[in-house]
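1. using only what follows, build the 3D model:
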Amino acid sequence: MRRALLAITGLAASTTALVVLKGPPGATQTAQAVPPGPASPSPGEPAAPDVAPAPAASGAPASPRPGRSATPSRIPGTRDGGTSTRPTTAAPRRTTAAPRTTSATRTVTGPVVTNEYGNVQVQITVSGTRITKAVALELPDGGQSTQRSERVDAAYSGTSGQVVQRQSADLDTVSGATATSAAYQRSLQAAIDQAR
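-> So this is what the prediction gives:
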């Protein structure tokens, strides 16, 4: 039993001496006296050697985990007051996505919608997400259809018509031009859907 305790104490002392003498590659350190091991413990008490873990024997220093950087830092309480490579957590980089710009002005044309009086087609100009202008590219023509179409165009189209004011296809029906109003709104709604 006594031999086993002496063997453990001797092993602990020699391991400590190796750890102290072996430094990081390229660095020289002076050997320091190893304090004597504890007095032989009384029977029944286990020997608790004060041994630092031995470094890896691969010859190359272990690389830190991804996301961490190895920086030398002073470790308080070391016998030589030296430095040790201790991984420190690097602050994560915050990146913000650039806001999506929708300020480009573009023109969107709705489909041709046919009713019993003729064809209706609407084109809108959009700046960002806002409708800035509406134009009737095609409206029924001939006889009373021309008068109805002019009233629908005057109420809905332009830069100050109902389309720009309401920013939607939810428009008041022009009296006496119900079919043309409905066709205008359908073509307009399709153009708004394309612009989104």
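
2. alpha carbons only for contacts and neighbour counts from here, please
-> Will do.

3. residue boundaries of the helices in this protein?
-> For the chain, the helices defined by DSSP state H cover 2-21, 144-156, 162-166, 178-195.

4. distance to residue 133 and mean neighbour count added to those, as JSON lines?
-> Listed next are those as JSON lines, based on distance: least, Cα to Cα, whole Å; neighbours: other Cα atoms under 10 Å:
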{"stretch": "helix 2-21", "distance to residue 133": "81", "mean neighbour count": "15"}
{"stretch": "helix 144-156", "distance to residue 133": "10", "mean neighbour count": "18"}
{"stretch": "helix 162-166", "distance to residue 133": "6", "mean neighbour count": "18"}
{"stretch": "helix 178-195", "distance to residue 133": "12", "mean neighbour count": "21"}
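
5. what would the ones you listed look like in a markdown table with distance to residue 111?
-> Listed next are the helices of the chain as a markdown table, based on distance: least, Cα to Cα, whole Å:
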| stretch | distance to residue 111 |
| --- | --- |
| helix 2-21 | 83 |
| helix 144-156 | 17 |
| helix 162-166 | 17 |
| helix 178-195 | 6 |
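
6. of all those helices, which one comes closest to residue 84?
-> Closest to residue 84 of these, according to Cα to Cα: helix 2-21, at 12.1 Å.

7. quick one, which of the helices of the chain is nearest to residue 109?
-> Among the helices of the chain, helix 178-195 comes nearest to residue 109, with 5.5 Å by Cα to Cα.

8. sequence B follows; please return its structure for comparison with A:
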Amino acid sequence: MRRAVVATTGISALVITLLALKPHQLPTLAGAGSPRTPAAGSAPRPSGGSTSGPATGTGTYTGDPVDTQYGTVQVAATLVGGKLTAVKVLQAPDANGRDQQIAGYALPRLTQEAIGAQSAHIDAVSGASYTSQGYTRSLQSALDRAHA
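-> From the prediction side, this is the model:
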């Protein structure tokens, strides 16, 4: 009898946990949902050169620098025919060895996920939430420039 109660309780907890998970949104380059705003005190920088102009969505666009608790994060997004093909990290927190370690494992994962999702709407990397937030905000501003 005790085993049945423990098993039922465990299964119930698992079902409740699974139902509580937030489903992912469909990725879009234009950015679904609410717009992201740059961090206070960060000034917009001019976008990088565009080879064919924003109408075609081809070129490299520099995102806003986003100040985080551990340093500034800034990226540049490269689009070809409206498709995100590369993300280059221009600035990342690097004040100490721990910041460099976190950036070293988080930024490649964020870049891979952004290119796969074709969007800035990506999951944060565990242990690098501030860097992840700065990355996605800077990337979204670059994508906004590409579609302006």
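
9. can you tell which of the helices of structure 1 is closest to residue 124 of structure 1?
-> helix 178-195 (7.0 Å).

10. right, so of the helices of structure 1, which gets closest to residue 88 of structure 1?
-> Closest among the helices of structure 1, using Cα to Cα: helix 2-21, at 22.7 Å.

11. show me what the closest one is packed against.
-> Here helix 2-21 of structure 1 touches no other helix or strand, going by 3 or more Cα pairs under 8 Å, 6 or more residues apart in numbering; DSSP states H and E.

12. would you map the strands across structure 1?
-> Remark: strands assigned in structure 1 by DSSP state E are 68-74, 83-89, 105-109, 113-115, 118-127, 130-138.

13. same list (those) but as a markdown table, adding mean neighbour count.
-> Listed next are the strands of structure 1 as a markdown table, based on neighbours: other Cα atoms under 10 Å:
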| stretch | mean neighbour count |
| --- | --- |
| strand 68-74 | 14 |
| strand 83-89 | 15 |
| strand 105-109 | 16 |
| strand 113-115 | 17 |
| strand 118-127 | 22 |
| strand 130-138 | 19 |
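
14. those strands: which one's closest to residue 161 of structure 1?
-> Among the strands of structure 1, strand 130-138 sits nearest to residue 161 of structure 1 (Cα to Cα), with 7.8 Å.

15. in structure 2, which residues correspond to that closest one?
-> The alignment of strand 130-138 of structure 1 onto structure 2 (TM-score structural alignment) spans residues 83-91.

16. residues in contact with the matching stretch?
-> By Cα atoms under 8 Å, 6 or more residues apart in numbering, the residues outside stretch 83-91 of structure 2 that reach it are 57, 65, 72-79, 107, 111, 115, 118-119.

17. compared with structure 1, how much does that stretch deviate?
-> Overlaying structure 1 shows stretch 83-91 of structure 2 at a mean distance of 0.7 Å from the equivalent residues (mean Cα distance after the TM-score superposition for structure 1).

18. select, out of the helices of structure 1, the one closest to residue 83 of structure 1.
-> That would be helix 2-21 among those, by Cα to Cα, at 12.2 Å.

19. residue 181 of structure 1 corresponds to which position in structure 2?
-> Residue 181 of structure 1 maps onto residue 132 in structure 2, with residues paired by TM-score structural alignment.

20. how close does that match sit to residue 69 of structure 2?
-> When distance is defined by Cα to Cα, to the nearest Å, residue 132 of structure 2 is 12 Å away from residue 69 of structure 2.

21. ditto for residue 103 of structure 2
-> From residue 103 of structure 2 over to residue 69 of structure 2 (counting by Cα to Cα), the distance is 14 Å.

22. do the same with residue 63 of structure 2
-> For residue 63 of structure 2 relative to residue 69 of structure 2 (Cα to Cα), the value is 18 Å.

23. the more surrounded of these two?
-> residue 63 (31 against 9; other Cα atoms under 10 Å).

24. my guess is that one contacts residue 73. True?
-> No: in this structure, residue 63 of structure 2 is not within contact of residue 73 by Cα atoms under 8 Å, at 9.4 Å.

25. give the residues shared as contacts by these two.
-> residue 138.

26. residue 156 of structure 1 corresponds to which position in structure 2?
-> So residue 156 of structure 1 corresponds to residue 110, using TM-score structural alignment.
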